[in-house]
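> 3D, please:
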Amino acid sequence: MSTDQLPTSPPTRIVELDIQGMTCASCVGRVERKLGKLEGVQASVNLPLESATVTVTGSISDQDIVDTVHATGYTAQLKRPVRTSTADPALEGTDPVHSDHLSHGGTAAQLRPRLIVAALLTVPVAVISMVPAAQFPHWGWLVFALTLPVVTWSAWSFHRAAAINARHLASTMDTLVSIGVTAAFLFSAWQLLADPSITEHAGMAMSDHALYFEVAAVVVTFLLLGRYLEANAKQRAGEALKALLSLGAKEATVLRDQDGRRVEVKVPADSLVHGDQFVVRPGEKIATDGVVVDGASAVDTSLITGESMPVDVGIDDVVTGATINTSGRLIIRATRVGSETTLAQMGRLVSQAQSGKAPIARLADRISAVFVPIVLVIAVLTFVGWMVLTGDLQSAFTAAVAVLVIACPCALGLATPTALLTGSGRGAQLGILIRGPQVLEDTRTVDTIVLDKTGTVTTGKLAVTDVVLLGGLDRTRVLALAGAVEAASEHPIAQAIAAAAPGHPPVTGFSSSAGGGVRGTVEDGGRDVTVVAGRSGWLEENGVVISDEHLTALQDQQDAGSTAIWVAADGHVVGLVSLKDTVKDSSAAAITRLKELGLRPILLTGDNAAVAQRVAEQVGIAPEDVLAGILPEGKVQAIRNLQSEGATVAMAGDGVNDAAALAQADLGIAMGSGTDVAIEAADLTVMGNSLEQVAQAIELSRITLRTIKTNLFWAFFYNTIGIPVAALGFLNPMVAGAAMAASSVLVVANSLRLRRFGKG
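As a prediction, the model looks like this:
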């Protein structure tokens, strides 16, 4: 067979959409089904991000896809690449998820005034209707007037969604809310208009009248509260990308040829092009990825790699944008700019991981997919049955309204918001932030937790842990000599050694070599001593002989996961100063607690294997559960690998390098002592820096989820019992309203038990 005869597969392309108007899981399912009916089209719709990723293998056009969504009853538009300015290529294409989401993120702002109005009017409505002592002659007319704006203007989003769904012969929770609220209000208004004197007396118990204005108002207010909290969570989803991209340098000092000489010119960092040479002084951020062409220094790469120890760089070494030059002056040639940089690629990783999350199927929505149409059918059948059997219009309408009122999801509306508010409020007291109700579902099935080492299991800061004596001096003198010369250096390792030797003598004749070490004269025991501290090559340059015995001691320290610095006095080695990123005091106990919760802890780090294994041994993580030398891209792949093996993965981290992995994980947990981007990419945030809070956060989330499920059970239990009773005419709307109120009280009381979490 010739190559011309080989079958060719149709080209595949990805179309990304922003979709507005979806309110629940059934909306997601409807859009996916409609798009799936197009030839060669597969769609994944994300409800929290109001987006869809559509894979097209056929000849369907982008406009066909948009038109299909419109025909389903929702609005859609193709995503546009983000570009904050015409000279900002670094941002172009890095945020396919949140570009339009951020611009139309006024959803919460639109709900806020409706919620405030509903709450302010509902309080007096509920008090007057349910507290006889608060009533006055003809109080029903005031309650009617106060309820009207609540069930019309405040509840408009529910009515609008119900109308759109009805146009497509579909129903959601909005349908039941709209019908229930409308029925309760119209029935009450009908009763009041039919008998204007029904509330002419004050001090009426609920059993003395057939008005249910408070039912309609309370339903709208609490469901608006839940919708508002959800909208807030959606808006925050885009901040991870914004925080990540803002970490890059804003300016660069570029070398330009002018009048036959080279001058330094300040330019915006996003205007750099391939081949530009720019200067980076100590303390400045490296503007973009490149290669060192002149100078030597130590670069703090912790923002990108998570490594606690700065990396020494010299000529021809590769450096990464957004990392920090800590010591010497560098001249760097730009090799990757704009969307090619490591930082921009990390931005895309976060975006892709977030957009790839499965749609959140809330429990209430799943139940309502069956519950709503059944209730509507029962209400209609009840009305028709009573008319056929009795011919009594009032009895038929009363029975049908009783079905709708008792089915009206007041307790259902309370089930999630009250538990979430109470649980998240208690969590805030304990320093735990829960992003939203979808997080609680994620904690239920998590069986594996991946822990970033630096800053999560460890402190993230180098500290002197040991001094190996190799000469005739004692520990105090060796450390004092090293601290004296290192105190004059700005290198982070030098600063850690100086901090471990307070009160060290002054140094004179100081000199240093970037990436090598330091040298100076220090007074010791009444005489001047020439002290050399640094790496092996630096000692050799200064005529210090390192014996095989000395090298064995160095190897032992390195095998133990330490960074070791030589110290020599007057040409002879006197010791090694060992530094480590120390393990947090609470980490071992926290990992034991995580195991008790049924989680398998895995240590993930960019550090070398020796360091990682030593830390794992200290905190009780099995050697086979250590993944070392992992770069940011590798962290995301490690999470994916675990997920592909069937694990439900939680990830705990604190650095920018963890942001994409936090977003990819089924449950992302950020340590509050870390970076904003890690916190924004996570589902749970612990505001302290202790792993024990991570275990506590998972436990609180699981208990809150159990509370919500219990609430939902009771919210539907009385429906299951009450609906057939109401349909048979044994339950008038007044009693139905009382049953619904009792269910609501039960749900609230159950939620308030969460306030005792963590006490005693």
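> Only C-alpha atoms from now on, for both contacts and neighbour counts.
Fine.
> And the residue nearest to residue 754 when sequence neighbours are not counted, how far from residue 714?
Excluding its sequence neighbours, the residue lying closest to residue 754 (CA to CA, 6 or more residues apart in numbering) is residue 423, at 5.7 Å. Residue 423 sits 18 Å away from residue 714, taking CA to CA, to the nearest Å as the criterion.
> Between the two, tell me which one has more neighbours.
Taking neighbours as other CA atoms under 10 Å, residue 423 and residue 714 compare with residue 423 leading, 27 against 19.
> contacting residues for that one?
Each residue near residue 423 by CA atoms under 8 Å, 6 or more residues apart in numbering is listed here: 700-701, 704, 751, 754-755.
> Mind checking which of these land in helices?
With helices taken from DSSP state H, the overlap with these comprises 700-701, 704, 751.
> any chance of those residues in a markdown table, plus neighbour count?
Listed next are the ones in helices among the contacts of residue 423 as a markdown table, based on neighbours: other CA atoms under 10 Å:
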| residue | neighbour count |
| --- | --- |
| 700 | 23 |
| 701 | 26 |
| 704 | 26 |
| 751 | 25 |
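> To compare with the earlier structure, here is another sequence to fold:
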Amino acid sequence: MANKNTVQETFPVLGMSCASCAARIDKTLNHQPGVSKAAVNYASGMATVEYDRSQCSPEALQQAVQSAGYDLLIQQDKDILEEAEQAHDKKYRALKFRTTWAIILSVPIVIIGMFFMNMPYANLIMWVLSTPIVFWLGRSFFVSAWKQLKHGSANMDTLVANSTGIAYLFSLFNMFFPDFWLSRGIHPHVYFEAASVIIAFILLGRLLEEKAKGNTSSAIKKLMGLQPKTVNIITSSGEQKEISIEQIRPGDTILVKPGERIAVDGIVTEGTSYVDESMLSGEPVAVAKHKDTKVFAGTINQKGSFRFRAEKVGTDTLLAKIIHMVQDAQGSKAPVQQLVDKIAAIFVPVIIGIAVLSFVAWMLLDGESGFTHGLLALVAVLIIACPCALGLATPTAIMVGIGKGAERGILIKDAESLEIAKKIDTVVLDKTGTVTEGKPVVSELIWNNGADSAQSIFYSLEKLSEHPLAEAIVGYFKDSWFTEIEDFDSITGKGVKGRAQGKTYYAGNRKLLEEKGIAVSQSLADEAARLTAEAQTVIWFSDEENALAIAGITDRIKETSIVAVKELRSAGINVYMLTGDNEATAKEISRKAGIPHYKAGVLPQDKAAFVSQLQKEGKKVAMVGDGINDSAALAQADLSIAMGGGSDIAMDVAKMTIISSDLTKIPEALKLSKLTVRTIRQNLFWAFIYNLIGIPIAAGVLYPINGFLLNPMIAGAAMAFSSVSVVSNSLRLKRKKIQETNIPAGTSVAEQEESVTKQEKEEVKPITEKIMKKEFKVEGMTCNHCRMHVEKALNSIDGVKATVTLDPPVATVEFSGEEKPLKELQEVVTENAGDYTLKE
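Below is the predicted model of the structure:
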């Protein structure tokens, strides 16, 4: 049971080379006194440990991991992620160097071994070239194998070290003492090329794996980078003072200048401006801020200046909560481990056992020739069972699959995402920048009775305006000319006005025109009603007497979105759309795109919670988004897909990125994943079948029947053939067609909308939930770790979404469906978090 001394921490792990290494560290950590739960994530290189501080410490954990042959970074400061990233980069650079030189040195060895074996000094040249490959470039395999041996275990490195080491030593013996074999009627072959090529191939596979894994800390670092380092506060005496963000306290008055990022959550006390909140809400239009409106950390102020009172600082800000959710989702254990490394833990000792058993059997059963035949059988088994084909099975298929995806504009981060993508049955789409283009544009401009002669005045007024929607009109009139405007004035919340050519002109909403008593024709009123019904924003333009024009502004559906949704639905995949936009806009976009389910007014944490709810229902969910606001949901989803035109953070969190932001690439990506995973499984099947057939023959099982004993050279050739067959099968992926749709050139969105059937449009409906919210006081919390434990415990309850704050110590709980009694909530908190008390 958790108590106040229980903490959960995440540590970077160094030295892992395969999933069996992660399993060993996992087992080591879980056996330490005071550790209640430990999980090692091989993909991210992180260990998450929950332990009792009174019985265990980070130093004790580090010592235990080091005794197992690995290392744990335990320094607790803000640079720990940076240190882990530097360690990863250092490892990658070293691996790249060793792989490059191993391949360069192996090429002449293979050429001599295959075509020029009888040339002068052929064996000596191959020996000289293979020695640095085996003992310098491939030294990590021997070091790792030795560490595993000291702890009574084995991994892929053990088999590589044994096969290459014995092949090298056997070849060395044959080169210096050929008479030993010649006197027995056997030609003393050397196998330097086998030892060299094995190491070169395995190093290449490791390099491809390291490149694919990526760095999980970069997304968190970029999220943290959204907060400024310093802010300007207004002291009680009215003076302006610059302080660090760590010094901000609730109640401080902060000054925000044009272009600055907002440091913490708060409420505006003075001034007006527009703030870009797209990184939180995902919506393209900047939000007007005036007295008593809320502002959030990480958002960007536009042209105006204002002051606000800090309300939530540190870990309580909305941005901090998003970071917290991304960390939780990314730190969870990978659902799919690499099959080859899992099997290696059994495969390696079995192969070594078979090789030794073969040698002993020959010694006992073959009299005078027992040693000779036994030694040949031992070497043949280790060489033919080399994990070269197994090591290449996954990376070659991934390399071809990822390359083919890149050709189609689909960037795939790792093999795990390919494995998961084939199981996806539900796709959740963000609206802005994903289904739509992500920026407001003028869809229609309607003039009243030929009043378009005033076009340049309309353009000039909006050119002077600071309103975000003005940019859409300016962009629409980009070829127009500027007319000098006098007495220009911005009317907060309504629009702008100015004089030109002796008249006063207005641009803004309908309320502005009504206040000024401006006449509106019935035709323009009808058109405005139509645009409003289509969830478009209407901007009015008038002179001092009559309305002259209306502009309908919308965030357009992308040309490929409608076809993509049809393709997904026809493949039997459920499609949902989430947006922070209003109900009318969400409904209209869903109706036009044929998306059957949508939810409006969704905050970032709500997106992640919705994805989590779908997963609890047993669905395999792909989340598609483009903004920072989507990052928590992307991290939560089984498969995360980012739009290339979106934020870097979304792309860092995502397992796949669609470079062109074209939704039709999603069906292609799902098909590509199925083809690639199928190829990997074929490769692994043939690699294992090859071993199942080849190993008994190499051991000499046919000798009693027909006198056949496999020569190690033939074993080496068979090993090479197995590798070639695996690579050839992977290359077949290049010829596979993955294009799911073919949109004719020039097809407009309107034409595509016609393809959405009446039935599909009628199916569109909002996602409704019965939500009840309650607040509970929490007694016993003393630090942020306490807060995290209570929050995690409450969120583990089905139908509950909770947010816990430390100051004040309050748990805000939302119930989807039936409200849970306080007694049930208290029991879960006590059992999973510790001695904390909830009170209504």
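> And the TM-score between them?
After superposition, the two chains reach a TM-score of 0.87 (TM-score structural alignment, normalised by the length of structure 1), with 722 aligned residues with a CA RMSD of 3.1 Å.
> Need the counterpart of the residue nearest to residue 754 of structure 1 in structure 2.
Correspondence of residue 423 of structure 1 to structure 2, assessed by TM-score structural alignment: residue 401.
> With residue 373 of structure 1 instead?
Per TM-score structural alignment, residue 373 of structure 1 is aligned with residue 349.
> that older thread, against residue 421 of structure 2, how distant is the match of residue 423 of structure 1?
13 Å.
> if we can go back for a sec, the match of residue 373 of structure 1 reaches residue 154, doesn't it?
Yes - between residue 349 of structure 2 and residue 154 a contact is recorded at 6.6 Å, counting by CA atoms under 8 Å.
> sorry, back to before: just say helix, strand or coil for the residue nearest to residue 754 of structure 1.
Using DSSP: H, G, I helix; E, B strand; the rest coil, the structure places residue 423 of structure 1 in helix.
> ok so, going back, who touches both of residue 401 and residue 421 of structure 2?
residue 673.
> Now do the contacts for the residue nearest to residue 528 of structure 1 when sequence neighbours are not counted.
Distances taken as CA to CA, 6+ apart put residue 522 closest to residue 528 of structure 1, at 5.6 Å, once the chain neighbours are dropped. Contacts here follow CA under 8 Å, 6+ apart; on that basis residue 522 of structure 1 touches 481, 484-485, 505-508, 528-531.
> Narrow those to those that are buried.
For these, a burial check counting by 16 or more other CA atoms under 10 Å picks out 481, 484-485, 506-507, 529-531.
> if I line the two up, what does residue 735 of structure 1 land on in structure 2?
By TM-score structural alignment, residue 735 of structure 1 lines up with residue 714.
> From residue 109 of structure 2, how far off is that match?
As defined by CA to CA, residue 714 of structure 2 lies at a distance of 17 Å from residue 109 of structure 2.
> More neighbours: which of those two?
residue 109 (26 against 14).
> Quick check, the more buried one in contact with residue 192.
Yes - counting by CA under 8 Å, residue 109 of structure 2 touches residue 192, with 7.5 Å between them.
> residues contacting residue 350 of structure 1?
Neighbours of residue 350 of structure 1 in contact, by CA under 8 Å, 6+ apart: 240-241, 659-661, 663-664, 681.
> 7 Å - rerun?
659-660, 663 (CA atoms under 7 Å, 6 or more residues apart in numbering).
> just to revisit the earlier point, closest to residue 46 of structure 1 among the ones in helices among the contacts of residue 423 of structure 1?
residue 701 (22.3 Å; CA to CA).
> That closest one maps to what in structure 2?
Checking TM-score structural alignment: residue 701 of structure 1 goes with residue 673.
> Who's the closest spatial neighbour of that match, skipping the chain neighbours?
residue 418 (4.7 Å).
> Spit out the contact partners of the counterpart of the one you found in structure 1.
The alignment partner of residue 418 of structure 2 in structure 1, by TM-score structural alignment, is residue 440. Residue 440 of structure 1 makes contact with 701-702, 705, according to CA under 7 Å, 6+ apart.
> again with residue 542 of structure 2
505-507, 548-549.
> Mind telling me what element residue 601 of structure 1 is part of?
strand 600-604 (DSSP states H and E).
> Where in structure 2 does that strand fall?
Going by TM-score structural alignment: strand 600-604 of structure 1 matches residues 574-578.
> Next, the mean deviation of the matching stretch compared to structure 1.
If you overlay the two and look at stretch 574-578 of structure 2, the average distance to its match in structure 1 is 1.9 Å (mean CA distance after the TM-score superposition for structure 1).
> What lies in contact with that stretch?
Taking CA under 7 Å, 6+ apart as the rule, stretch 574-578 of structure 2 contacts 425-431, 569, 595-600, 602.
> what's the burial count for residue 597 of structure 2?
For residue 597 of structure 2, using other CA under 10 Å, the count is 21.
> ok, now how distant is it from residue 287 of structure 2?
Going from residue 597 of structure 2 to residue 287 of structure 2 by CA to CA gives 27 Å.
> Same check on residue 652 of structure 2?
Residue 652 of structure 2 is 27 Å from residue 287 of structure 2, where distance means CA to CA.
> Repeat that for residue 303 of structure 2.
Taken as CA to CA, the span from residue 303 of structure 2 to residue 287 of structure 2 is 12 Å.
> Kindly report the same for residue 832 of structure 2.
For residue 832 of structure 2 relative to residue 287 of structure 2 (CA to CA), the value is 41 Å.
> what does residue 117 of structure 2 give?
Going from residue 117 of structure 2 to residue 287 of structure 2 by CA to CA gives 76 Å.
> likewise residue 70 of structure 2?
In terms of CA to CA, residue 70 of structure 2 sits 51 Å off from residue 287 of structure 2.
> And residue 641 of structure 2, by the same measure?
With CA to CA as the criterion, residue 641 of structure 2 and residue 287 of structure 2 are 27 Å apart.
> again, but for residue 19 of structure 2
For residue 19 of structure 2 relative to residue 287 of structure 2 (CA to CA), the value is 48 Å.
> how about the strands in the stretch 701-840 of structure 2?
In the stretch 701-840 of structure 2, the strands defined using DSSP state E, counting those that start in this stretch lie at 765-766, 771-779, 800-805, 810-816, 837-839.
> And the last one, what does it pack against?
For strand 837-839 of structure 2, the contact count by 3 or more CA pairs under 7 Å, 6 or more residues apart in numbering; DSSP states H and E identifies strand 771-779 as packing neighbours.
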